[in-house]
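Engineer: Quick one: sequence plus predicted model below, questions after.
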Amino acid sequence: MTHLIDRQTNSWRMDMLYEHFAPDDVALIQAIPLGGNQRADFFGWYFTKTGRYTVKSGYHTTRLDETRTFKPCGSGPEITPLLASVWRVRCPPKIQHFMWQVLTGCISVSANLGRRGLACDIGCIRCGADEETINHAIFVCPPARQVWALAHVPVGPLSFPTESVYANVDHFLGQQNPGANIMTFPWLMWYIWKARNARVYENIVEKSEDIVRIAEGEATWWQKAQLEEDIGIPVSFPVGLSVPAATNTLPTEFSGYRCFIDGSWKAGDQFAGAGWCCTSLQDASPLMGARSFRRSLSPLHAEAEAFLWAMRCMIGHDFGDVAFYTDCADLVKMVSSPSDWPAFSTYLDDITMDREEFSSFSLSYISRKANVTADSLARQARHRETSSPTSQANLLNLYQKPYYEYVEVV
């Protein structure tokens, strides 16, 4: 009787939702997590996965509906792919941004200042040319040409530099272009500009050979630093929470339980899936669980819900010493720094309360290859409603494990 009343109540609620909201909005409303703790409403930022506002996301959001008014002038290669390729150049972000400013005409050379209404001499202070344009300052001015020549860039009237700033930058970007092997060109552009500013604002004349030496030295040190980062530097997290480099191996000595967890989410599916696999030295056969639940807002929400459910399963089995493992690095980050993830506060409040039930608790990041069992369980649960007896039998036949836990669809 109680089950029948619950179904009637849910049906009435669904009718009310569809009466007042569009179908797409109903799906979103149903996906909103409802935690066990009551807390006051708070503001969040929809345009980041954490729910915290960032200047970068705000800037990106304001440009979504903006009409692009930039129209490049002059001759040279197609500007749109050229602008995109600038952000793929291996150099510091500030130099990438500088190169983008060069191509979009945002550099404050004398000619640009004059067009903006500033009363100034638009000539080049270094060589006396009638007009100092961006192309002139970076590529054509004799001191700049000398820097490019000393850096072993082939210089000639038909190849480089030309009268097009786009062609001059493209000279280095394309794999088949003549300057493709000059890896230091971003730093050369940057320090040519800094030398120009030193001459204009401080009346300091820097030697071309010094500019080349500094640029090449900075490029070498930066590229060496990137190689060291690629090797991997451990990241520090609070005790009990860790994100080591993804690995397929685990510590051989562990007296408690290891619980591998995973969530499965797909935009077109009605349900999401969760799976866990728990092993210990005391039990030769692993314990496993799988369930499906109404699709949440995002894959990361599904990961959080799967972790919370796995924690409660471990509590239900009276396992106090548990090390959890996930292949979702963001899940580890949000549990280690819950205040930085307000979009997941509903889950994180419950996780914070439930972790007090454990005598020993940890959450670590592993590679997907080390988490295949939990991943398979979650995927199978997403495709099958685990409240169905037929689906339960199929999953048992698939995995043939001695223990399997099912939870009805919510």
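Structural biologist: Received the coordinates, thanks. Residues are numbered from 1 along each chain as shown.

Engineer: going forward, measure contacts between C-alpha atoms and count neighbours the same way
Structural biologist: Noted.

Engineer: What's the biggest helix in the chain, counting residues?
Structural biologist: Criterion DSSP state H: the longest helix present in the chain is helix 208-231.

Engineer: packing partners for it?
Structural biologist: With contacts taken as 3 or more CA pairs under 8 Å, 6 or more residues apart in numbering; DSSP states H and E, helix 208-231 sits against helix 142-150, helix 185-202.

Engineer: Mean neighbour count and distance to Gly36 added to those helices, as CSV?
Structural biologist: Listed next are those as CSV, based on neighbours: other CA atoms under 10 Å; distance: least, CA to CA, whole Å:
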stretch, mean neighbour count, distance to Gly36
helix 142-150, 19, 66
helix 185-202, 18, 54
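
Engineer: Arrange these in TSV, one row each, with distance to Pro286 as further columns.
Structural biologist: Below are these laid out as TSV (distance: least, CA to CA, whole Å):
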stretch	distance to Pro286
helix 142-150	66
helix 185-202	55
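
Engineer: what's the distance between the longest helix of the chain and the middle of its chain?
Structural biologist: The chain centroid and the centroid of helix 208-231 are separated by 26 Å under CA atoms, centre = their mean, to the nearest Å.

Engineer: then this one, side by side with the first:
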Amino acid sequence: MKVHPHHGLMRSLKWDLAEAYREEEQYWKLRSKEKLLSEGDRNTKFFHGSVQRRRVQNRILSLFDDNEAEQFAEGSKGEIAVEYFRKMFTSSNPSLISEALEGMLPRVTENTFPRRPINKELMMDLNLKVSSLITAHGEWNVLKLNELVPPCDVTHIRFFPPEVSVADKSVWAYTKDGNYSVKSGNWVLTREADLMEVIPADLQAANKTKERVWKVSTSPKIRIFLWRVLSGALAVAVCLRRHGLNINPVCQLCNGSNETISHVLFDCHLAHNVWSITGLPLWSHGSPISIAERVDHLLNLMEKQDVDKEWREAIPWLLWGIWKARNSTLYAANTNSPYFVVATALADTKEWLQQNILSQQGTVLRNQRQMVGEKLWTKPAFGKIKCNIHTSWIKDSCHVGGAWIARNHAGDAIFHTRDAFLPMFNRLAAELHGILWCLRGLRDIHIVSCELWSDCGAAIDALRRPEVYPKYRSQLLKIQQVIRVMREVSFHLSSPKANALAREIACSVTRDGRFTSYLARGGPAWLHNRIEDERRGRR
């Protein structure tokens, strides 16, 4: 009996097998967190080996307890870790609050590590709620605040008006929305551990060199390669032995010394010949300096104007070329000439720089095309009113001045105003206060439909996504209440140049000390010519 193959079934089975291989590869790729190999290659074995190496590297074999006894059991190691963090976050119950405040400077920071206000009292009331610090008129109870927290924190708290309609609840201080996340908790613990850790001087220098690597003008994959060089994360013999692999530590190319990263990139005969061809001023052959010092020296050479530009720019590609040549010799049995490595590095450098220049020029042209309609002030649609607003905030003194100017579809100024506000803690709070003041002013003069344009992107974002800005909830709710009684209000982001007139009027408050508020028809006389130029669309 002759059996004919079922081609459709065979194709289906081959497809299922290929899909299973792909899923297995993707699984181990995700577990290994390796991103340097291209997707689609059959690298399952490599990814699986990477996972095993990471497990060996990250495993904590033992911990020392309080009696300096080394513990290997999993339960004992867990108890030591729990006790360590319990002590770290447990109060020592100081008898005087001055002990806790000793060495602290009264400073309010906005973008650094957040903290709760310092409590003056020795005994803390755990049932104290925010609502108990608010008066019947919806304002902060300043006397109560001064009893509980230092003056610097009272000032900070008063910059954010309370919202009595919101019920008290517990919040996590290290996320914008106040909800706890594992990521933020890990960040807090890591930062606390970093602050307590004493970093050696050589490691600090290596970290600074790593920071410089990310600013090198080269391909992103070469930046990652340089970072791995400084981190000791290349698959050379010494590093692999450190991770538990029992292999020969001697360099397989020259058989002269142990295969370290420094040896492969600088001291091996191939690398030594490459650097000799370049003629760059390096250290003497075989000098006992660290890999971080050598990379730092090369980065310094790239910044020296007296070194030939062609060689300076090719330094990252020379390192990359030496590493690729080493791999092709070991794993593909290729013979690599140092002259070929140098020529390839120079050609790759030239090509990348040319393509990078073209890419940057294209980006600039695209940005210019996109900004053509935003750069200058334009008239609103027929029957619409366009209101440009700006809030001038001085960082050092926290002085705030605001102004807005409203114009119709013909470009004629119909109203403008300015005012000085109470000091604000940051620009966003000042901008939101200015927008609330503007909306109330428009409502009072019976303008219930308008376009509001501001050059503060954070303020526009807060109005569109109020849930991301819980600290400004009170101001945002007041703005929403005013909008509800108006007919139609839309918010738009303006370029600084298109918002220049409102900026000039607002800056006259903080710059020239013009604190007298007023509301007037038309535009200010001293800006008449500029208003007319914008109305006529003059450049």
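Structural biologist: Right, received. Where do you want to start? What you see is a predicted model; the values in this text were computed from it and never measured.

Engineer: if we can go back for a sec, other residues contacting the helix or strand just after the longest helix of structure 1?
Structural biologist: Per DSSP states H and E, helix 208-231 of structure 1 leads on to strand 241-242 as the next helix or strand towards the C-terminus. Contact partners of strand 241-242 of structure 1, identified using CA atoms under 8 Å, 6 or more residues apart in numbering, comprise Val235, Ser236, Val332, Val335, Ser336, Ser362, Leu363, Ser364, Tyr365.

Engineer: Same check on stretch 271-279 of structure 2?
Structural biologist: Val264, Leu265, Phe266, His285, Trp311, Leu318, Ile322, Pro338, Tyr339, Val341, Val342.

Engineer: Now the buried members of those.
Structural biologist: For those, a burial check counting by 16 or more other CA atoms under 10 Å picks out Val264, Leu265, Phe266, Trp311, Leu318, Ile322, Pro338, Val341, Val342.

Engineer: For Gln270 of structure 1, find the nearest of the helices and strands packed on helix 208-231 of structure 1.
Structural biologist: With respect to Gln270 of structure 1, and counting by CA to CA, the nearest of these is helix 185-202 at 49.3 Å.

Engineer: hey, where'd the strands end up in the stretch 201-350 of structure 1?
Structural biologist: Under the criterion DSSP state E, counting those that start in this stretch, the stretch 201-350 of structure 1 contains strands at 241-242, 257-264, 271-280, 287-294, 321-326.

Engineer: can you list those in CSV and add mean neighbour count and distance to Met14 of structure 1?
Structural biologist: CSV is the format used below for the strands of the stretch 201-350 of structure 1 (neighbours: other CA under 10 Å; distance: least, CA to CA, whole Å):
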stretch, mean neighbour count, distance to Met14 of structure 1
strand 241-242, 20, 40
strand 257-264, 27, 25
strand 271-280, 26, 17
strand 287-294, 24, 14
strand 321-326, 23, 34
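
Engineer: Now distance to Gly36 of structure 1 too, for those, in CSV please.
Structural biologist: Formatted as CSV, the strands of the stretch 201-350 of structure 1 follow (distance: least, CA to CA, whole Å):
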stretch, distance to Gly36 of structure 1
strand 241-242, 23
strand 257-264, 21
strand 271-280, 19
strand 287-294, 17
strand 321-326, 22
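
Engineer: out of these, nearest to Glu78 of structure 1?
Structural biologist: strand 257-264 (42.2 Å).

Engineer: residues in structure 2 aligned with that closest one?
Structural biologist: Structural correspondence for strand 257-264 of structure 1: residues 385-392 of structure 2, per TM-score structural alignment.

Engineer: Need the residues that contact that stretch.
Structural biologist: 379-380, 400-409, 430-431, 434-435, 438, 449-455, 499, 502-503, 506-507, 509-510.

Engineer: Next, count neighbours for the residue nearest to Asp269 of structure 1 when sequence neighbours are not counted.
Structural biologist: Once flanking residues are discounted, Asp269 of structure 1 sits nearest to Arg295: 7.2 Å by CA to CA, 6 or more residues apart in numbering. By other CA atoms under 10 Å, 25 other residues sit near Arg295 of structure 1.

Engineer: of the buried ones among the contacts of stretch 271-279 of structure 2, closest to Leu9 of structure 2?
Structural biologist: Ile322 (49.0 Å).

Engineer: Would you mind listing the residues in contact with that closest one?
Structural biologist: Ile322 of structure 2 neighbours (CA under 8 Å, 6+ apart): Val264, Leu265, Leu270, Ala271, Val274, Val341.
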